[in-house]
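K.L.:
Task: produce atomic coordinates for the following.
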Amino acid sequence: MTTSATTPEPRLTSLAHGGGCGCKMAPERLRNILAEMPSAAAFSSLLVGTETSDDAAVWKISEDQAVVATTDFFMPMVDDPFVFGQIAATNALSDVYAMGGRPILALAILGMPINVLSDATIRQVLAGGAEVCGRAGIPVAGGHSIDSVEPIYGLAAIGLVDPARVLTNKGARVGDRLILTKGIGVGVLSAAFKQDRLSDAGYAALVASTTQLNAVGTLLPGTPGVHAVTDVTGFGLLGHALEMARGAGVTVEIDEAAVPMLAGVEALARDGVATGASARNWSSYAEGVVLPDGIEGWRRTLLTDPQTSGGLLIAVAEDRCEAVLDLVRGESFGLAAEIGRIAAGPAVVRVS
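P.N.:
Reported below is the predicted structural model:
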C-alpha cells in the first residue's frame, strides 16, 4: 500500500545499499564487463567514445558543432529528497562541463519504491533536479520512471561543444601542471552521515560541494594552455588521474600534501570513517599507482575516496597555471589548488 500522511516514511538512505558515486562498479569489474563490447571506432563522427574512459560521448554534427551526451544516476547519499535531487543532477551535468560543453537539456531518470515513498517525497527529488537544471539554464525536457526497490535518480544530459575545442582526459602533455577545483572527501562525509557522526558543519560542506555546478568547464576550451580535463567522481582522485595518465601515455605526479580536503574530512578519515568503495577502488587499480613508503592508511583512503559531483582535474601548461587557477577561483571554487604535474614515463600515478 502507498504511504499516507500518518505513516512515517523511512530515511531515504536506509532504502539504499549504497549512495552517490560510491554506488559505481569497481573500475576493474567494469573493464571486465565492457571488454567484449564492439568498438565504435568505425563511426567517423564519434569524436569521443569509450576508448579512454572519458566523461561523455561526443558526436560531430557539423564543422563547428558537436553533441555531448552522457547519463548518470545513483541512490541517495542524504535523506532530504530535494537535496538528493540537486546532488544527482549536479553530478550528471558535470560530465558535459568536463568536456568543455554547454548543457542544452536534460532528461530525468527516476526509479522509486512507490509503495514506500509518498508522491510528495518523490516530487521533491524531481524538484531538486529541476532547480539545478534551472541554474544551468536548461530544461528537464522529459524522462523515464520505474517502480524500483531502491530510490534512484539522475539525468541523461545533452550539451554542445565546438568539435575543434573538445576537452578530453587524454590531452595532458609532459610539463603540464595539475589543478583540482574542489576539495576531496565527499565519500568520507557521506559515510559519516550514514553513521550519524557528521556535524552540521560537515553536512553543510558536503551539500555545498556536491551541489556546486562545474560550469567553469565551459570557459576552459577557450583558455590558453588547457590541455586535458576530467571530473573526479566515483573512482576517486587516484582512479581518474590514472585514466588521464593512461589516455595520454604519461606519468601523473600528485603532491599529496597539496590536495585540498573538505571541512572536517581529515579528522573523520583519521578516525577510520570510509566507504567500501574506497577499498574496491584501490584493489582495482593499485598496480597503476606508486605510493610513498609507509603512507598512512587514512591518507590512501582519501586518495581513493569516491567523489560524488567532485571537482575538475585540469592539465594546463606550466606558464598558464596561475592564470587558470585565478579563473577557477574567480568562479567561486575557493579550494582550487595546484596538486601535481605531468611527467614523462610509464602510464602510472606517482604520489609524493
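K.L.:
drop to CA atoms for contacts and neighbour counts, all remaining ones
P.N.:
Noted.
K.L.:
Contact partners for the residue nearest the centre of the chain?
P.N.:
The centre of the chain sits closest to residue 233, judged by Cα atoms, centre = their mean, with a distance of 2.9 Å. Shown in contact with residue 233 (Cα atoms under 8 Å, 6 or more residues apart in numbering): 21, 240, 306, 307, 308, 309, 310, 311.
K.L.:
Would you check how far apart the first one and residue 312 are?
P.N.:
Look at residue 21 and residue 312: by Cα to Cα, to the nearest Å, they are 15 Å apart.
K.L.:
Look at the two and report which has more neighbours.
P.N.:
Using other Cα atoms under 10 Å as the criterion, residue 21 and residue 312 rank with residue 21 on top: 28 against 24.
K.L.:
my guess is that one meets residue 234, correct?
P.N.:
Yes: counting by Cα atoms under 8 Å, residue 21 touches residue 234, with 4.6 Å between them.
K.L.:
shared neighbours, these two?
P.N.:
With Cα under 8 Å, 6+ apart as the test, residue 21 and residue 234 both reach 306, 307, 308.
K.L.:
here's the other one to compare against:
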Amino acid sequence: MDHDGAVQRLTQYAAGGGCACKIPAGELEELLAGAGFATPGAPAADLLVGLETGDDAAVVRVDGGTALVSTADFFTPVVDDPRDWGRIAAANALSDVYAMGGLPVLALNLLCWPRDVLPYDLAREVLRGGAEVAARAGCHLAGGHSVTSPEPKYGMAVTGLADPDRLMRNDSGRAGLPLSLTKPLGLGVLNNRHKTTGDVFPQAIATMTALNAEAADAALAAGVRCATDVTGFGLLGHAYKLARASGVTAVIDAAAVPVLEGAREAVRAGFVPGGSRRNLEWVMPQAHVAGVDEDTMILLADAQTSGGLLIAGEIPGAPVIGELVARGPHSVVVRA
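P.N.:
A predicted model of the protein is given here:
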C-alpha cells in the first residue's frame, strides 16, 4: 500500500519488465566487441567458456575434474506480487548454471531499491521469494549487494560446479540432432498484459518459478552436450546464437512449439513487448521463414523471463520442435 492506502503495483515502477528489459542483442554485441575481457597472466586453457559465443555462464576449470560456473542475472519487476517476483528472478538466475550442466551451490542477492518511493516491507518479500527458490534448489544464499536506484531491480549472482567433460555449451551442436524445448513460450506477452491491465496469469507464474534442474539432469543423463536457456532474446534469438556458435542451421517447426494458454490472445490484443519486436528484427536477416504468420513469429521471438532449456537432443517430457542441420544460407529456418 502507499500512503493513501492504494495497492502498489511493482510493475508500474519500471520502464521494462523481466528479461524484456535487456539491452537488445545486436546492440549488446556491438558494445562488447573489442571491449577486452582477457585477464593478463591467467592461463587461457583454464577458461573453458568465456565471452566468445555469448553462452549462458562463464566456466573455469579449477582442477582436473571440477569446473566453476559463474553467472549473474537481475531485472525490473515482471509481476506485481513481490514474493512472486523474487521467486521468478531467483529461478531465472539459477537457470544459467543448469543450462551449462552445472549444479548451483552459492548465490548472492543483487537488490536495487527506490527506498524513498517503495517501502522496505516489499523488498523484504522479494528477498523472501528469492530465498525460497534458492532453498528449493539446495543452493546456499549468503548475503549480496544492494544499492539505491530509481527503479526496483532484483536478481542473483550464482556460482555452481560442473564436470568439465560434461558441460552443455551453445557451440557444441552438430547436424542431425533434434531440438527440444522444456517450457512453453508466451511469457513476455502475458507479462506485458499483466503490467498493462493488472490481470494475473497463474500459468505464467508457475512456468517462470519452475526450476530447470530436472530438465538439466535429464539432458545430462541423455548425453546432451549442447543447450541454452531461452530468456530475453526469445526462442529465435537463442536458437540463432546456438546455430551461429555451432556452425549449423537451426530448423524450427513452428507448429510443434508449445505456447502458454492466453499467449496468442495477448498477441492479437497488442500486448507485445518492445523487446520481443527487437528480437524478431535482429534475427530476421539471418532467417528464412516459410508459411508462418506474423503472430506466431512474434511468439517465437517473444522475450521470455525464466524460460525453458533449448536442448540439442531428446529428453522425456520435452517436445521436439525442430532439428540442427548442416549450415545453409541462413542460420535459422522457420517452417509451418
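K.L.:
on that earlier part again, include distance to residue 98 of the first structure when you put the shared contacts of residue 21 and residue 234 of the first structure into CSV, please.
P.N.:
Below are these laid out as CSV (distance: Cα to Cα, whole Å):
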residue, distance to residue 98 of the first structure
306, 17
307, 15
308, 14
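K.L.:
ok, the residues you listed vs residue 296 of the first structure, which is closest?
P.N.:
Proximity of those to residue 296 of the first structure (Cα to Cα) peaks at residue 306, which lies at 18.2 Å.
K.L.:
Aligned counterpart of residue 345 of the first structure in the second structure, please.
P.N.:
When the second structure is aligned by TM-score structural alignment, residue 345 of the first structure is paired with residue 327.
K.L.:
can I assume that match is in contact with residue 244?
P.N.:
No: Residue 327 of the second structure is beyond contact range of residue 244, at 9.0 Å (criterion: Cα under 8 Å).
K.L.:
Neighbour count for those two, which is higher?
P.N.:
Set residue 327 of the second structure next to residue 244 and count neighbours by other Cα under 10 Å: residue 244 wins out with 21 against 17.
K.L.:
Now for that one: which residues touch it?
P.N.:
Here residue 244 of the second structure is in contact with 171, 331 (criterion: Cα under 8 Å, 6+ apart).
K.L.:
quick one: what's aligned to residue 256 of the first structure in the second structure?
P.N.:
Match for residue 256 of the first structure (TM-score structural alignment): residue 254.
K.L.:
From residue 59 of the first structure, how far out is the equivalent of residue 19 of the second structure over in the first structure?
P.N.:
Correspondence of residue 19 of the second structure to the first structure, assessed by TM-score structural alignment: residue 21. Distance of residue 21 of the first structure to residue 59 of the first structure, given as Cα to Cα: 26 Å.
K.L.:
and what of residue 124 of the first structure?
P.N.:
Separation of residue 124 of the first structure from residue 59 of the first structure (Cα to Cα): 34 Å.
K.L.:
who's more crowded, these two?
P.N.:
Using other Cα under 10 Å, the more surrounded residue of residue 124 of the first structure and residue 59 is residue 59, with 21 against 18.
K.L.:
who's in contact with that one?
P.N.:
Applying Cα under 8 Å, 6+ apart, the residues near residue 59 of the first structure are 45, 46, 47, 48, 66, 67, 68.
K.L.:
Highest neighbour count among the residues you listed?
P.N.:
Ranking those using other Cα under 10 Å puts residue 68 first, with 29 neighbours.
K.L.:
so is the alignment partner in the second structure of that residue in a helix, a strand, or just coil?
P.N.:
Aligned counterpart of residue 68 of the first structure in the second structure: residue 69 (TM-score structural alignment). The local conformation at residue 69 of the second structure, judged by DSSP: H, G, I helix; E, B strand; the rest coil, is strand.
K.L.:
residue contacts, residue 13 of the second structure?
P.N.:
By Cα under 8 Å, 6+ apart, the residues touching residue 13 of the second structure are 151, 152.
K.L.:
Sorry, slip of the keys, the one I care about is residue 69 of the first structure.
P.N.:
Neighbours of residue 69 of the first structure in contact, by Cα under 8 Å, 6+ apart: 56, 57, 58, 96, 156, 157, 158, 159.
K.L.:
could you dump those residues to TSV with neighbour count, distance to residue 106 of the first structure and secondary structure?
P.N.:
As requested, those are arranged in TSV below (neighbours: other Cα atoms under 10 Å; distance: Cα to Cα, whole Å; DSSP: H, G, I helix; E, B strand; the rest coil):
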residue	neighbour count	distance to residue 106 of the first structure	secondary structure
56	26	14	coil
57	21	15	strand
58	27	16	strand
96	32	11	helix
156	20	6	strand
157	26	4	strand
158	24	6	strand
159	24	9	strand
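K.L.:
For those residues, which ones persist in the second structure?
P.N.:
Mapping those onto the second structure (both residues aligned by TM-score structural alignment, their matches' Cα atoms under 8 Å) leaves 56, 57, 58, 96, 156, 157, 158, 159 still in contact.
K.L.:
what's the helix or strand for the nearest residue to the last one once chain neighbours are set aside?
P.N.:
Going back to what we said before, that points to residue 159 of the first structure. Closest residue to residue 159 of the first structure apart from its sequence neighbours, by Cα to Cα, 6 or more residues apart in numbering: residue 103 at 3.8 Å. Per DSSP states H and E: residue 103 of the first structure is located in strand 102-112.
K.L.:
What helices and strands are in contact with that strand?
P.N.:
helix 81-98, helix 119-136, strand 140-147, strand 152-161 (3 or more Cα pairs under 8 Å, 6 or more residues apart in numbering; DSSP states H and E).
K.L.:
Tell me which of these approaches residue 175 of the first structure most closely.
P.N.:
Using Cα to Cα, the nearest of those to residue 175 of the first structure is helix 81-98, at 21.2 Å.
K.L.:
Who are the packing partners of the closest one?
P.N.:
Against helix 81-98 of the first structure (3+ Cα pairs under 8 Å, 6+ apart) you get strand 65-74, strand 102-112, helix 119-136, strand 152-161, helix 200-210, strand 226-231.
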